[in-house]
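Colleague: Predicted model follows, preceded by the sequence.
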Amino acid sequence: MKFPRCDQSPAWGALQAHYEAAGRSFDLRQAFATEPDRFADWSLRSPEVFADLSKNRIDAAALKLLLQLAQDCGLESQREAMFAGEAINHTEGRAVLHTALRAPAGSGLHGAEVQASLERMLAFADSVPAAGFTDVVHIGIGGSDLGPAMVVQALQAYGRPGIKLHFVSNVDGHDLAPVLQALNPASTLFVIASKTFTTQETLANALAAKAWFQAAGGTDIAKHFVATSSNTQAAGAFGITTTFGFWDWVGGRYSLWSVIGLPIAIAIGGENFRALLAGANAMDEHFRSAPLAQNLPVLLALIDIWYRNFHGFTSRSVAPYHQGLKRLPAYLQQLEMESNGKGVDREGQALPYATSPVVWGEAGTNGQHAYFQMLHQGTDVIPVEFIAVKTPRFGVSGELLERLNDQHQKLLANCLAQSQALMQGKSVEEALGEKAPTASASLDAQTVARHRSFPGNRPSTTFVLDELSPRSLGALVALYEHRVFVSGALWGINSFDQWGVELGKALCSALLPRLVSGDVAGLDGSTAGLLKHLKA
């Protein structure tokens, strides 16, 4: 079925007119002054995630038009096509069914085979501690690394004692070497994650790990190496006899819910892995059944389109105020930019509007001391996404627990203060009324005040989790997945292929032998010059 593109909807032109009439000059401070119920009207509780959208530069009129845009583009039908297993990844002829991986037993498409795969994977994961392994090295890249690494970091408080997880992804030997130097081969398990078992970086690291293991006297490859891959033949040639396969309808950046999540299950145990799936499934049901106007993934995506295509905001910063979520921005970079970083529509026609924003960020409060200067006073307006967790889980007691609980209040205060400061700003007059620090004698008070003023009216969204648990993390990640789907559906693009990464891979394969031979025939001047310089 063919669906209209967003710019083919009458709402598109109406949105442009509304932006010129009211959106461009929209002021958050004025909105809160004239809308006493703005927080209540623009906040929403979805499964496990509370969202405050009130500090976004949007009004009811814009939202009404954006909801009409979603209707015109057939969003609900596109959503149902995904859940029904239609081949919405049309350039590869594949269904997109990561939601089936977290459906409860006895439900969902491919239910029996999904549950069989899950049971086998979790049984193995729960057997790892008893097998004498103390360290697990997970070797993968992209979707086979970012999701598992992010979740294991986030759920450290739920980690099983006696097992330490290590993640290696970069083909640069500086990633693998320090990990191996600290390990005992006799108590180390390697998980090689590659759907095709042909990924260049992953195979290079896997072969290096195998060589290290054998050089240390290791002989039982079958015990110390397992694979999450659909290519059992290639894994077998490597020496691996335990392989966990999955399906072509599981995309790489949506695969942490599949056997690619094996390191997660090893780290937190089967019961907690099931809770992770249950949280994601709860968000799936919210996305599938909630009316569009009360549907959190939909609302977030509509605000994203409002910002990207009408306000012209080119990026979004993600600031999780929980150290466990420090890898979330990197995970979201792939999820959003690999999914929606497209320049043609489903028919292959060039798009006349922007798609994916640049997604970036750092855990608070570290980010405050790095890039927040630009957020507050820079020339670009960059919407910020704050993530706060009400109840910490430190795993300590006594006086240390009291101190860390006090620090958590400081962390939350910083989170609230930053979003407040972005919105409120500080006028030159307010800065003049403050006692300024000592400045150069050549600067008058007015000049100093201009340096100390903030424009304000800078938008942000705040998510609040009651705690960072397997269930709440599952819901949060699924929320982002569905948000990306909605944006792509309205932009009229295929969010589930990634041809943009293929050209570089092909050129790399062609250049690799030239780095040995030094042959530069037929290369462009820059590449030839760089290759000669590297060979000199």
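Modeller: Received the coordinates, thanks.

Colleague: from here on, contacts and neighbour counts on C-alpha atoms
Modeller: Will do.

Colleague: so which strand or helix has residue 319?
Modeller: If you go by DSSP states H and E, residue 319 is part of strand 315-321.

Colleague: In this model residue 297 seems to touch residue 480, though I could be wrong.
Modeller: Yes. Contact criterion CA atoms under 8 Å: residue 480 and residue 297 qualify, at 7.0 Å.

Colleague: secondary structure element for the nearest residue to residue 63 once chain neighbours are set aside?
Modeller: Spatial nearest neighbour of residue 63, chain neighbours left out: residue 302 (7.8 Å); criterion: CA to CA, 6 or more residues apart in numbering. Applying DSSP H and E as the criterion places residue 302 in helix 296-305.

Colleague: Included below, for side-by-side comparison, is a second structure:
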Amino acid sequence: MNPTSSLPPLLPCDQAPEWPRLQALFAAQGRAFDLRRAFAEDAGRFAHFSQEAPHLFADLSKNLWSREAEALLLALAQSCRLAERRDAMFAGVPINTTEGRAVLHTLLRRPKGLALPGDLPQVAHELAQVHATLDAMLAYAEAQRADAAITDVVNIGIGGSDLGPQMAVLALEAQHIAGKRFHFISNVDGHELHTTLQTLCPERTLFLIASKTFTTVETMTNAHSALAWFAAQGGREVARHFAALTTNVAAARALGITTTFGFWDWVGGRYSLWSAIGLSLAIAIGAEGFRALLAGAHAMDEHFRSAPFAANLPVRLGLLDLWYRNFYGFTSRCIAPYHAGLRRLPAYLQQLEMESNGKRVGLDGKPLALATAPVLWGEPGTNGQHAFFQMLHQGSDVVPLEFIAVRTPTHPLPGHHEKLLANALAQAQALMQGKVVGDGHRDFPGNRPSTFIVLDALTPAALGALLALQEHRVFVSGSLWGINSFDQWGVELGKVLARDLEPRLASGDATGLDASTAGLLQRLRRPGRA
């Protein structure tokens, strides 16, 4: 395909000719599918349903699908013109139709000067701007790394301006520069900011205010409080101790913040780690490490863009997600990273998938006939084993589980990593095999599905590839459902209502409110207010 400025046509999955064939196949073998029998009957099952991808390996063999089901799903993706929509995204076509925007987060990790087939004319100009901003941001990061006077870096943001950099900074803590601590403030609840400020000295702290528009209520409330604390503590040189990750340079300057790094309207918040929003990470791991993160993500981009669907890991995962959601009716998916550094990955993936695909209408704005995004949840292993794994093994609901393991440890302690990996392998094995002893309390039904992803080491490149993989699988399922995965109108109504309710908490005016909201408002007002 050679994309143009027009959006390529999309055939929703339930209108594809393969859909009734998939329904018939599921009726014949879906509920009766048994993983243990599937392995016994197919000696090549592991080889077929596992694959190498950039910087990682994935085993999809312990999932409830046959080769026939996968083949039909792959044909479905072709019929739905998934390749055309993917190519349109990479080329800069405005596939975010409700906002009239391109979706070019992949451009943030594309090498300088690299042109792809079908690029729209403006892409080369945008790529040059991306690298100019990247170079300036990384130079600033290196300067902060070299400044021994700065011991604390505080990132103030919310949503993608917090979840991405916080998750990545924690994941790559083994690569951190010595002598600096990193803090992340997102919640408008002042408790979070207040307790952090008590541990800081103004002359040794750098604040990063991360807000594209510089109008996000939570971020700006925290930013103003941080500035007030800085002044009250005798802090001088706001321009030295505050930087803004924003396109609203004028608003930042009005607060005395002169160092700014911008990004573009084709970067959604949940896809912004790769931009200046990643400055805290760049300070933590350095310019070389940050460029390695981008390179790992770009390698996965190229895999998604060029690999045949049958060997394309984001496509296979996205099709599996659709198979589980729309045929098995599974309503959630559990994420279990078996590495403590990835402890914030489930929260990051929650935003990525549920904010992207938590939609009930298609591109035409009309209600869909199909269910869309599942609920994502999880905790690191082995913690989860002592919390919710009971339900995964013996509960009444089947929940697909996604294991993420790292072959090489990031610590020198003997014995720990072998126990960790053994537990990951054992849990996946137990979910599939089960055990029947004739005592209902101790019987495990087995046949519970899981995916197993292996990183050789938790490096910046491997993390970049893992995150890009998850981005693209979300794109695949969203495209097949026929929704716009790149807007998030669902978060707006509550923001509007909050602006009305905030002054009412002071005045007590409940005029026009429903009885529940009015009653709760009075209950929440602080004593002593009229």
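Modeller: That came through, no problem. Everything quoted here is computed from the prediction, not taken from an experiment.

Colleague: List the buried residues for the longest helix along structure 2?
Modeller: Using DSSP state H, we find that the single longest helix of structure 2 is helix 279-306. Within helix 279-306 of structure 2, the residues that qualify as buried are 279-287, 289-301, 303-305, counting by 16 or more other CA atoms under 10 Å.

Colleague: start and end residues in structure 1 for that helix, please.
Modeller: Structural correspondence for helix 279-306 of structure 2: residues 262-289 of structure 1, per TM-score structural alignment.

Colleague: Run the chain-centre distance for the helix holding residue 302 of structure 1.
Modeller: Remark: helix 296-305 of structure 1 is offset 16 Å from the chain centroid, using CA atoms, centre = their mean, to the nearest Å.

Colleague: do the same with stretch 288-301 of structure 2
Modeller: Chain-centre distance of stretch 288-301 of structure 2: 16 Å, with CA atoms, centre = their mean.

Colleague: So what does residue 208 of structure 1 match up with in structure 2?
Modeller: Aligned counterpart of residue 208 of structure 1 in structure 2: residue 225 (TM-score structural alignment).

Colleague: Okay, angle between the top helix by length along structure 1 and strand 315-321 too, please.
Modeller: Longest helix in structure 1 by number of residues, with DSSP H as the criterion: helix 398-424. Relative orientation of helix 398-424 of structure 1 versus strand 315-321 (axes from the mean of the first three to the mean of the last three CA atoms, to 10 degrees): 150 degrees.

Colleague: Buried ones in helix 398-424 of structure 1, by neighbour count?
Modeller: 404-405, 408, 411-412, 414-415, 418-424.

Colleague: would TSV of those residues with distance to residue 12 of structure 1 be doable?
Modeller: Shown next, in TSV, are these (distance: CA to CA, whole Å):
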residue	distance to residue 12 of structure 1
404	50
405	48
408	44
411	41
412	39
414	38
415	35
418	33
419	30
420	31
421	32
422	29
423	27
424	30
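
Colleague: what's stretch 50-60 of structure 2 aligned against in structure 1?
Modeller: Counting by TM-score structural alignment, stretch 50-60 of structure 2 pairs with residues 43-53 of structure 1.

Colleague: got it, and stretch 401-409 of structure 2?
Modeller: Counting by TM-score structural alignment, stretch 401-409 of structure 2 corresponds to residues 384-392.

Colleague: next one: that stretch to chain centre, how far?
Modeller: 16 Å.

Colleague: contacts for it?
Modeller: With contact meaning CA atoms under 8 Å, 6 or more residues apart in numbering, stretch 384-392 of structure 1 is reached by 316-322, 405, 408, 412, 415, 419, 459-468.

Colleague: now residue 285 of structure 2, nearest residue through space, not along the chain?
Modeller: Going by CA to CA, 6+ apart, residue 285 of structure 2 has residue 176 as its nearest residue, at 5.0 Å.

Colleague: Quick one: map that neighbour onto structure 1.
Modeller: Using TM-score structural alignment, residue 176 of structure 2 pairs with residue 159 in structure 1.

Colleague: shouldn't the residue nearest to residue 285 of structure 2 be in contact with residue 284?
Modeller: Yes. Residue 176 of structure 2 lies in contact with residue 284 (CA under 8 Å); the separation is 4.9 Å.

Colleague: What's the local residue count around residue 248 of structure 1?
Modeller: By the measure other CA atoms under 10 Å, the count of residues near residue 248 of structure 1 is 14.
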